[in-house]
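> Prediction below, plus the sequence it came from.
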Amino acid sequence: MRTPRLLVAAATVVALAACSGGGAVEGTPGGSGVRDPYFPKAGNGGYDIGHYDLRLDYAPDADAGSGAGHLTGTATITARATRDLSAFDLDLKGLDVEEVTVEGRDARFNRAGQELTVRPAEELNDGETFRYSGEPETITDPDDSEEGWLPTADGAVGLGEPTGSMAWFPGSHHPSDKATYDLAMTVPEGLGVVSNGELRDERTRGGRTTFTWHTAEPMASHVVTVAVGEWETARSTTDDGLPVYTAVDPTQADASRKVLKRIPEIMDWARQNFGPYPFSSTGAIVDRDEDAGYALETQNRPYFPGTPDTVLLVHELAHQWYGNSVSPKTWRDMWLNEGFATYAEWLWEEDHGGDTAQETFEALYDGTYYDDEDANDSIWAFPPADPPDAAHISDSPVYQRGAMVLHKIRETVGDDAFRELLHGWAAAHRHGNADTEDFTAYVERSAPDEDFSEIWADWLRGDGRPDAP
């Protein structure tokens, strides 16, 4: 586990709209976690966050040369209480809380794992503040991948799926609680900062530059990112005026140039297949190969460790519709992210001279898709809608067998109706959340004359490889 040598000192302001009048606290605690089946402590009950305002300052260690340094920040969180609260929780991992005040008065608090529980002296109103400091963690997931705050060769990157964002800012870190964001980070002149949304300002004073980013559309915290380093940036637009912003590590610039130029083409193709783009800009971040172990669909501009190929770029951009705009209600519904993005790969290949989706489906079913027999067998390890535990939510069945479910639906309804279904599903839950039951119900409503019971029983929820299709 790579642990960044960073010191954080920050103040967080939480503005909560109370549900009752003034006086002593008579409500109930908000609750730690939303009882996700795989990450039960993720998120928090009793309130809904509407906006984060993150003000961060990063000073790398000039002698380290490995991304180590000093990070300070202030987070202002605007939230709405959904019931009378005597206490509320925030997800914050690996940082020491210095003090908590509520409207200028000291408040009691305690820490338990990733939970910071605040107990104000009076009912929640506005101006709840706490200060914290410590070393942000690189979190090792149940599948042994790393997330959270990752040091890089020339800076650092925050990657959050599924719960890593709690390593560098406090909040309600579950996809069911989306919010808009403003993020401003100050770094030494010569370094750049890339985040989600649109770059609103870049200003240098006294040898330090502040980059201010704004995300106007709701965003789940696991697709929030901030990447600090040396970047070659490019701005352009698609044919219909959508801003495209790319940031590439100089070591990857030559290799990335050709594939990143295809972003407008991919976006046009995706809109035809998935419907209107749900966000106000697009792009990509390309870091060095060794800086992370995976690509991630960070909102507006996916993150890649090393130059992606076209199919991977298609996959992560498709996530902007399926996974980012339509986000899972729980992490059990991960196949609604990855099955759709994987099927987008199949559609792209089909439309651009590669294998048809039917040929890809047959290769997976026949066990000839991968060169490795174990990899082919792994597709049938568990149903895509029911991973056995948190360590398996990103395994092959979630991706490949999830895509196979979609192909079976396409076979049943036909190509035209299937495209309408892709458009309609993205529109029905735009900027919201959905689970597997929502999806199966939507499909059945969209094609009321068809019987999908065998697809749900055998392909979506059944154990092992179904009988020959």
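Now that the structure is in, tell me what you want to look at.
> use CA for all of it now, contacts and neighbours both
OK.
> Which parts of the stretch 101-250 of the chain are strands?
105-106, 108-112, 115-119, 128-134, 138-140, 146-152, 155-159, 179-188, 192-195, 198-205, 208-219, 226-229, 232-237, 243-248 (DSSP state E, counting those that start in this stretch).
> so the longest one versus strand 198-205, what angle?
For strand 208-219 against strand 198-205, the angle by axes from the mean of the first three to the mean of the last three CA atoms, to 10 degrees is 160 degrees.
> angle of strand 208-219 against strand 179-188?
Using the same axes, to 10 degrees: strand 208-219 against strand 179-188 is 170 degrees.
> For strand 208-219, enumerate the helices and strands it packs against.
strand 179-188, strand 192-195, strand 198-205 (3 or more CA pairs under 8 Å, 6 or more residues apart in numbering; DSSP states H and E).
> Please name the nearest non-neighbouring residue to residue 115.
residue 91 (5.1 Å; CA to CA, 6 or more residues apart in numbering).
> how far away is residue 180 from residue 216?
5 Å (CA to CA, to the nearest Å).
> These two: who's more crowded?
residue 180 (19 against 16; other CA atoms under 10 Å).
> tell me the contacts of the more buried one?
50, 51, 52, 215, 216, 217, 218, 219 (CA atoms under 8 Å, 6 or more residues apart in numbering).
> and what of residue 92?
Contacts of residue 92 by CA under 8 Å, 6+ apart are 114, 115, 116, 166, 167, 168, 169, 170, 171.
> Can you report how many residues neighbour the residue nearest to residue 115?
Residue 91 has 25 nearby residues by other CA under 10 Å.
> unless I'm mixing things up, it is touching residue 165, no?
No - Residue 91 lies out of contact with residue 165 (CA atoms under 8 Å); the separation is 9.1 Å.
> Identify the contacts common to the two.
Joint contacts of residue 91 and residue 165 (CA under 8 Å, 6+ apart) are residue 173.
> From residue 296, how far out is the residue nearest to residue 115?
Counting by CA to CA - residue 91 and residue 296 are separated by 21 Å.
> this is the comparison structure:
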Amino acid sequence: MGVTSALAALTLLLAAPQPGAAGIGDAYYPDYGNGGYDVDHYDIRLHYQPATDELAGTTTLRATTTQALSSFDLDFVLQVSAVQVDGRPARFTRQGDHELVVTPARPLPRHHTMTVRVTYADVPSTALGEGFTVWNRTPDGALAAGEPEIAWWWFPSNDHPKDKATFDVAVTVPDGVEAISNGTMPRPPAPASPGWTTWTWHESSPMTTYAAQLAIGQYDIEQTRAPNGRPVIYAYSRLLTPELAAAARQSVSRTAEIVQWESTLFGPYPFDAEGGVVPPPGVWFGALENQTRPTYAAKEFQRGPDTAVVAHENAHQWFGDAVSLSRWQDIWLNEAFATYTEWLWSEHEGSISAQQNFDELYNGIPADDPMWLLPIGDPGVPPITYEVYLRGAMTMHQLRRTVGDAAFFAILRTWYAEHRGGNATTPQFIALAERVSGKQLRAFFQAWLFTPAKPSVPPTAAGG
């Protein structure tokens, strides 16, 4: 076959409709996300009964095909009653534990804007059985917040950080119950039918699926404005003890102040809203950087006010939310930046300096500790470990010492400016750090990210 004939055959093959891949191509989570399309927008409309944990509704995805599709997958675990593609009924079936395989009535050409509407109803806390669900049933409702997965339990999606989209979320709940999600509240809660109220939220910036949140229950909602007029919305569970409620408010209510300070370091705040959610005690594991409105477990405030966690989760608005992972292997890019911001905040507040934080860890952790044996640039599954946080922050501090303050903060601001709204990888960060600093840094990053050993540092960098 000649070159021209081979090219023609290849063109026909690429144009022929094929099933979309069941995964987006992440080596750590091969079946997370899906191939063949890119989501532009999610329109999620739900009806939730806290007393029984019954969730029903529809999600409409607007997406663009990246290949000609005979079928495609969505990540979802709830029971589906109907699927439509471009207004026509589509066939659907299950594959594996979270794949919903959709076959449209007609094959879809490449670069086609498709509209997919999924109708469903289920009890999320029972989906996939005991021990796997990350849908958190609470005494007064539910909390959907988790990483690396949570979307499966409340909306069908292309569930991987590589595919970001804008969101509209409308949740109908019994009167007297609050429903909180991401972004702004375009309109006040409104009656839906006798005894029911609809809460509406809009996130106008691209968002990863795991950063989408839903908190339903008895919440005190406090609305204010940042100094620049940006809406700030807080939600505190009414089930918090007086002590926990006071400590949470003293911490989370400083969000606007912390965001303004972080903006001086990293660049303009990425989004059109700020805030935070504190759910009931005992229902969640920690804190998460839900876009525009981080979630803070009540236990974060058991010892009193803690603004470090607020600084951490809001740093993620830049590093993790605005600039997101292309692959889960690079989770250090999220956690190192955010944890190091805690150190910078401590220094800003007149407490322990970043250098003191580094010295305490470096001098106090022996060379055979797991901290040094895990290469955080490729940590394996699960990728979210304490080594990624702490060794990651130490890496950031040593980078700062290696290139100097001016270059270090220029690297952070440039990283955000060049990748805002998109995704990026570790090799891109290394290349940018070298470009901005004018230094060769491959050996530095090899030692701190990829070598299972305690890196050596100059004596003055280790308290010597």
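Happy to help now that I have it. Computed from a predicted structure; not experimentally measured.
> Figure out which of the strands of the stretch 101-250 of the first structure is closest to residue 39 of the first structure.
Residue 39 of the first structure sits nearest to strand 115-119 of all these, at 12.8 Å, using CA to CA.
> what's that closest one aligned against in the second structure?
Mapping strand 115-119 of the first structure onto the second structure (TM-score structural alignment) gives residues 99-103.
> Superposed on the first structure, what's the mean shift for that stretch?
If you overlay the two and look at stretch 99-103 of the second structure, the average distance to its match in the first structure is 1.5 Å (mean CA distance after the TM-score superposition for the first structure).
> list the contacts for residue 270 of the second structure?
317, 318, 322, 420.
> Need the counterpart of it in the first structure.
Checking TM-score structural alignment: residue 270 of the second structure goes with residue 278.
> cool, and residue 53 of the second structure?
Checking TM-score structural alignment: residue 53 of the second structure goes with residue 69.
> go on, residue 175 of the second structure?
Aligned partner of residue 175 of the second structure by TM-score structural alignment: residue 189.
> can you map out the strands along the stretch 351-469 of the first structure?
Using DSSP E, counting those that start in this stretch, strands in the stretch 351-469 of the first structure cover 432-434.
> Same question for the stretch 201-350 of the second structure.
Going by DSSP E, counting those that start in this stretch, the stretch 201-350 of the second structure shows strands at 214-217, 219-225, 231-237, 274-278, 287-288, 295-296, 324-325.
> Which part of the first structure matches the first one?
Which is strand 214-217 of the second structure. Going by TM-score structural alignment: strand 214-217 of the second structure matches residues 226-229.
> ok, now the third one?
Residues 243-249 of the first structure are matched to strand 231-237 of the second structure when aligned by TM-score structural alignment.
> thinking in terms of the whole chain, how far from its middle is the matching stretch?
Chain-centre distance of stretch 243-249 of the first structure: 18 Å, with CA atoms, centre = their mean, to the nearest Å.
> cool, and stretch 205-218 of the second structure?
Taking mean C-alpha positions (CA atoms, centre = their mean), stretch 205-218 of the second structure and its chain are 9 Å apart.
> list the buried ones in that stretch?
Under the neighbour-count criterion of 16 or more other CA atoms under 10 Å, stretch 205-218 of the second structure has 205-218 buried.
> In space, what's closest to the most centrally placed residue in the first structure - neighbours in sequence excluded?
In the first structure, the C-alpha nearest the mean C-alpha coordinate belongs to residue 223, at 2.3 Å (CA atoms, centre = their mean). In space, and not counting its chain neighbours, residue 223 of the first structure is closest to residue 298: 4.3 Å by CA to CA, 6+ apart.
> Looking at the second structure, name the residue matched to that neighbour.
Per TM-score structural alignment, residue 298 of the first structure is aligned with residue 290.
> That match reaches residue 182, doesn't it?
Yes - look at residue 290 of the second structure against residue 182 with CA under 8 Å: they come within range, at 7.4 Å.
> How about residue 121 of the second structure: what's its closest non-neighbour residue?
The nearest residue in space to residue 121 of the second structure (CA to CA, 6+ apart) is residue 56, at 4.0 Å.
> related to what we said a few turns ago, hmm, who's touching the match of strand 214-217 of the second structure?
152, 154-159, 191-196, 249.
> cool, stretch 342-356 of the first structure as well?
311-312, 314-315, 318, 357, 360, 399-400, 403-404, 406-407.
> what residue of the first structure matches up with residue 196 of the second structure?
Match for residue 196 of the second structure (TM-score structural alignment): residue 208.
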